[in-house]
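Novice: Could you work out the structure for the sequence below:
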Amino acid sequence: MNRKPLALFAIALSLQIIIPSLVSSVKAQPTSANGSQSIQSRLAADVTFEPPGSDKPDDTAGGASRGSGCPQEVIITGGCVVPLMPGNRDGLTVTGRPTFFIYVPQNSAKEVFFSLEDQNNKNIYQTRIALTGKSGILQFTLPENAPSLEVGKNYRWAFVVVGEQGLRPDSPGIQGRIKRIEPDAALLSQLQNVTPIERAALYGKKGIWHETLASLAQARKLQPTDANLVSQWEQLLKSVGLEAIASQPLLN
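Specialist: Sure thing, here's the model as predicted:
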């Protein structure tokens, strides 16, 4: 008896069973970029901030202490402009045109005034930023027409809310210090081909505040409904004493 036809029939039957199963498995895989990014964001390391050591901005950029600050109960009722910064308001950046974040309470002001001084107290850039009247977190990136921050230099920034009577000595405002540093070779290598959430985690471990926050904000904008990213954002702000505004929305 010739068994070859029976063997071929068995192989064909097996293929009819296996191939549809493989096709079904492939179709079940997520095909959207957002789906892939969402999985990556859940698998990424938690974003934490480790304060820098010797690289931190020094006092040559002028005083920027918290002073009396803004009490938590006043922030909750929307009574203060608050910088999204660690408690000492010192921050590192690796870019010449960093992004700043501030919480703006709901008010009638139409603008906020921004100024930047170098370590010799010389004003190098100033501008006005339009407000919407809504409470939330405003972000501002130093534009192309502003001087680029130089590596190793200290700078002082300030935001002042412009009321109906214009800029006044008693206008509500905040200030802080920033220093640009050169990222080391190891960090540059790790930053290759990573997602925004992974980038935020890498910057946070190095104590580079401005890019930690900016990368995490970018991740949230790409996936605004991702609960993990919302949680990461809130936990990061709480870790530097900003729990009162941790759940405030991003305005832009």
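Novice: only C-alpha atoms for contact and neighbour calcs from this point on.
Specialist: OK.
Novice: What is the burial count for the closest residue to Pro249 other than its chain neighbours?
Specialist: Once flanking residues are discounted, Pro249 sits nearest to Gly136: 5.1 Å by CA to CA, 6 or more residues apart in numbering. Applying other CA atoms under 10 Å, we find 21 residues neighbouring Gly136.
Novice: Before we compare anything, build this one as well:
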Amino acid sequence: MTWQVLSGLLAVVPLGMMPAAHAESNMPVLEQAASSDDIPIYTPPKKFTPRARVGGSLRGTEGSDPEIVALVPDHVGLTVKQNPVLNWFLSKPTTYPLRFTLSDTRAVKPIYEGPVPAPTQPGIQSLDLKKLGLTLEPDIQYRWYISAIRNADSPSNDIVAGGVIERCEFSACLVETSVNLTCDRQSVQRNAVKGFWYDAMACLCTLIDASPTDAPLRRMRAALLKQVGLHGVAEWDLQSLSKASR
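Specialist: As a prediction, this is how the structure comes out:
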């Protein structure tokens, strides 16, 4: 989707009026309960701006078009990192060109707009801003989008998902919130409860990529996703683990 169309969408649908995500899915959840001590609890930041997510529901994967979901809360999510990793979901492989857009909410034109390599497998994907040479300034809100281009001549038909991210100034995060800079199960829990959604989710996805059949890790991710209303993606993720374990 071109930046002009995205700007038009935001002009028509203000931040506080974007449709809330009501993810629906008929897929069964695994009948395995994680220990309550293992479940990360996400606490939204005090500076709470609702309805910041674009897209967000998983309606079903039987159609011809892929579905894209940004793995973000429906408000401005926080990170402590200058070059965070963004996570998103693709329901099926696609031949549509994919594009990533990053914009400073204070500016008209995007900071970056470029192609994204098409994943060969469906599921949860990662996009590392460091590899793109992108750095977030502290205390500034940035919008980001993943778009599937269905028709280059008709940008309004693009499939779009995205969210809003803000970086906490490093020294303030360390002093005021004791953000955890390591990546393990404990840091996922601590960063989630401190409100650092992007850092908790990116670390959890990294751990799962290293151990894709680790059921407790998958249940931790599903719990976080459900806490921000992304039930369909959480259940898809758990079901894919169930199939892989057979």
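Novice: what's the TM between chain one and chain two?
Specialist: Between these two chains, after superposing, the TM-score reads 0.69 (TM-score structural alignment, normalised by the length of structure 2); 199 aligned residues with a CA RMSD of 3.1 Å.
Novice: tell me the contacts of the aligned partner of the residue nearest to Pro249 of structure 1 in structure 2?
Specialist: Matched by TM-score structural alignment, Gly136 of structure 1 corresponds to Gly123 in structure 2. Gly123 of structure 2 makes contact with Phe89, Leu90, Ser91, Lys92, Asp237 under the criterion CA atoms under 8 Å, 6 or more residues apart in numbering.
Novice: just checking, which of these belong to strands?
Specialist: Here DSSP state E is the test, and the contacts of Gly123 of structure 2 give Phe89, Leu90 as lying in strands.
Novice: Contact partners for the nearest residue to Leu102 of structure 2 once chain neighbours are set aside?
Specialist: Nearest non-adjacent residue to Leu102 of structure 2, counting by CA to CA, 6+ apart: Trp144, 4.5 Å away. Taking CA under 8 Å, 6+ apart, we find Trp144 of structure 2 in contact with Phe100, Thr101, Leu102, Ser103, Gly162, Gly163, Val164, Ile165.
Novice: thought the third one was touching Gln141?
Specialist: So that's Leu102 of structure 2. No: Leu102 of structure 2 is beyond contact range of Gln141, at 10.5 Å (criterion: CA atoms under 8 Å).
Novice: which one in structure 1 is aligned with Asp74 of structure 2?
Specialist: In structure 1, Asp74 of structure 2 lands on Gly87 (TM-score structural alignment).
Novice: Check the gap between that match and Ser65 of structure 1 for me.
Specialist: 9 Å (CA to CA, to the nearest Å).
Novice: Show me which of these two is the more surrounded one.
Specialist: Taking neighbours as other CA under 10 Å, Gly87 of structure 1 and Ser65 compare with Ser65 leading, 16 against 13.
Novice: host element of that one?
Specialist: Counting by DSSP states H and E, no helix or strand carries Ser65 of structure 1.
Novice: same thing with Tyr198 of structure 2?
Specialist: Under the assignment here (DSSP H and E), Tyr198 of structure 2 is part of helix 197-210.
Novice: The very next helix or strand once past that helix corresponds to what range in structure 1?
Specialist: On the C-terminal side of helix 197-210 of structure 2, the closest following helix or strand by DSSP H and E is helix 215-227. Under TM-score structural alignment, the alignment places helix 215-227 of structure 2 onto residues 227-239 of structure 1.
Novice: ok, back up a step: higher neighbour count, Leu102 and Gln141 of structure 2?
Specialist: Leu102 (22 against 19).
Novice: That one corresponds to which position in structure 1?
Specialist: So, by TM-score structural alignment, Leu102 of structure 2 is matched to Leu116.
Novice: Outside of the helix or strand that match falls within itself, which residues are in contact with it?
Specialist: Applying DSSP H and E as the criterion places Leu116 of structure 1 in strand 111-118. Contact partners of strand 111-118 of structure 1, identified using CA under 8 Å, 6+ apart, comprise 61, 123-131, 153-163.
Novice: Stretch 187-199 of structure 1 now?
Specialist: 37, 40-41, 44-45, 47, 202, 212, 215-216, 218-219, 229.
Novice: Now do Thr61 of structure 2 against Val179 of structure 2, distance only.
Specialist: 37 Å.
Novice: who has more neighbours, the two?
Specialist: Val179 (23 against 14).
Novice: Just the buried ones out of the contacts of strand 111-118 of structure 1, please.
Specialist: Burial by neighbour count, 16 or more other CA atoms under 10 Å: within these this picks out 61, 131, 153-163.
Novice: Quick check: of those residues, which lies closest to Leu8 of structure 1?
Specialist: The shortest approach to Leu8 of structure 1 among those belongs to Leu131, at 75.0 Å (CA to CA).
Novice: just checking, the closest one touches Pro105?
Specialist: No: the criterion here is CA under 8 Å, and Leu131 of structure 1 misses it with Pro105 at 10.3 Å.
Novice: name the element Val160 of structure 1 belongs to?
Specialist: Per DSSP H and E: strand 154-162 holds Val160 of structure 1.
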